[in-house]
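[1] Below: sequence and its predicted model.
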Amino acid sequence: MLAVLLFVVAALLVGFAKTAIGGLGSVAVAIFASLMPARESTAAILVLLLVGDVVAVWHYHRDADLGLLRRLIPAVLPGLAVGALFLAVVDDTVLRRSIGVLLLLLAAMQLVLARRSSAAPPIGHSTAAGLGTGLAAGFVTMTANAAGAVMTLYLVARGVEKKRFLGTSAVFFFGVNLCKVPFSAALGLFSTATLARTALLAPVVVLGAWAGLHSARRLSQARFDQAVLAATVVSALALVVR
């Protein structure tokens, strides 16, 4: 019964993260990885993420910044390929630890960003920063479904306001997650049991997304920035200590 409750909570967080505070999605990753084999959990989360992506794109696509997306996309596919290779060669224990370490590093980067002076020059504006973010996002999302932390770091560093943040993230991750499907299928991660479980949880994701839409409207820009940073730190710690 506890496992069922945790799956439901994770599905709610996936939906909420897609339409409000992206960093919370990594908490769902931690929950799934603690209840299922780590490799299979990445496929289960991927299906639920796509459900949330559809809702997020429907509501936020008009606010997407295509210029930012063009800086990120070229490096995503190589990152996905490296992540798929990593999944193919490591065992479950190594994957679990790798997910935790990746998110802990990202949490540390988030804390550094949060402590920056408002007078400091903006970071993340170069082509190299965009390509690096795309490569990291591709790798992290393929191995851990947790690239929201990477995108948060990049977009907050660029001072992207709330609506543009949500729109850009929605379109970016919908495309990235669609690209991940053939990689995961080639690795044999979509079992019948996994697909059946995610089909049952899909309506819960939609409910979480609806709650996120209403919450995002009430958040001020300052509160939104604080929330996405805090959520990323919490999610990273959740992965490390689980």
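    It's in.
[2] can we go C-alpha only for contacts and neighbour counts from here?
    Will do.
[3] what sits against the residue most central in space within the chain?
    The centroid of the chain falls nearest to residue 148 when counting by C-alpha atoms, centre = their mean (3.3 Å). With contact taken as C-alpha atoms under 8 Å, 6 or more residues apart in numbering, residue 148 is in contact with 22, 23, 25, 26, 137, 232.
[4] Apply 10 Å and report the result again.
    By C-alpha atoms under 10 Å, 6 or more residues apart in numbering, the residues touching residue 148 are 17-18, 21-26, 137, 140-141, 154, 169, 173, 228, 232.
[5] let's bring in a second model and compare:
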Amino acid sequence: MPELTALAWIVVAAGALIIGLAKTALPGAGTVAAAAFAAVLPAKQSTGTILLLLIVGDMFALWMYRQHADWRSLIRLAPAVIVGLLVGVAFMAFADDDWVRRVIGVILLAVVAVTLWRRRARPDAVRSGRVAAAAYGSLGGFTTMVANAAGPVMSMYFLASRFEVKAFLGTAAWFFAIINITKVPFSAGLGLITPQGLLIDAVLVPLVVIGAFGGRAIASRVPQRLFDRLVIAFTIAGALYLLLPVH
């Protein structure tokens, strides 16, 4: 078993609960979980460790919301996501962790600003725009590979598309399940998935499950306006964290 301090175990346990909640109720909160793991594990190891927990959360999200997905939006996003993912794989081979974190933080804040402006000025622009799908999709593919940070990017796309809560969660469930499973061989090849990380995952999986069921209860009660505001708040919080210097 990896030698983590009691505080480190508390931090990653909280992160695992947040993963479950993020997958079934609070999109964008996954960045908070990624931040928690990166705070107590080596940066690249944390990326591989959290990936498998994200996949567990994806499976529960699919079970709960699979019938609500908007497949037209997913198909429109696919080509750009693949391009972004491959660029991210190449970038991870030589990237500096601190520089990458800050670049992604800036990208996320820009995405929030542009999305809110487009939603206010042209409410139907994102839903019908191929350019927007290409921009969000490529950013989503890139950020998910280098920092497991696609949640905020894609949350902004789905939010701008004005999906109601279950359609949002169902579309996001299929999107991230496909993407995260696709990332496994790349992550293994880059050495991001380690035996120590797998042991940590084995301990934390039950907490992801608990968080997922708790999230389902929340999602069935949260009003649409509050849901939208929570998505934006978690996205901004994740972006700001990525901009902080690493100590």
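    The structure has been received and is ready for your questions. Everything numeric in this text was worked out from a predicted model, so none of it was measured.
[6] gap between the residue nearest to the centre of structure 1 and residue 204 of structure 1?
    The gap separating residue 148 of structure 1 from residue 204 of structure 1 is 20 Å, by C-alpha to C-alpha, to the nearest Å.
[7] Next: residue 58 of structure 1.
    Distance of residue 58 of structure 1 to residue 204 of structure 1, given as C-alpha to C-alpha: 17 Å.
[8] Which one's more surrounded, these two?
    Higher neighbour count among residue 58 of structure 1 and residue 204: residue 204, with 24 against 13, using other C-alpha atoms under 10 Å.
[9] residues in structure 1 matched by stretch 227-243 of structure 2, start to end?
    Taking TM-score structural alignment as the measure, structure 1 aligns residues 224-240 with stretch 227-243 of structure 2.
[10] mean per-residue distance, the matching stretch to structure 2?
    Following the fit onto structure 2, the mean deviation recorded for stretch 224-240 of structure 1 is 1.1 Å by mean C-alpha distance after the TM-score superposition for structure 1.
[11] in that stretch, what's buried?
    By 16 or more other C-alpha atoms under 10 Å, the buried positions in stretch 224-240 of structure 1 come out as 224-225, 227-240.
[12] what does stretch 50-65 of structure 1 give?
    50-57, 60-61, 63-65.
[13] And the helices in structure 2, which stretches?
    Assigned by DSSP state H, the helices in structure 2 fall at 6-24, 30-40, 43-65, 71-92, 97-121, 125-128, 130-147, 150-160, 165-189, 195-219, 224-243.
[14] and the direction of the last one versus that of helix 130-147, what angle?
    So the one you mean is helix 224-243 of structure 2. 50 degrees (axes from the mean of the first three to the mean of the last three C-alpha atoms, to 10 degrees).
[15] just checking, what packs against helix 224-243 of structure 2?
    Packing partners of helix 224-243 of structure 2 (3 or more C-alpha pairs under 10 Å, 6 or more residues apart in numbering; DSSP states H and E): helix 30-40, helix 97-121, helix 150-160, helix 165-189.
[16] how about 6 Å then?
    Under the contact definition 3 or more C-alpha pairs under 6 Å, 6 or more residues apart in numbering; DSSP states H and E, helix 224-243 of structure 2 sits against helix 97-121.
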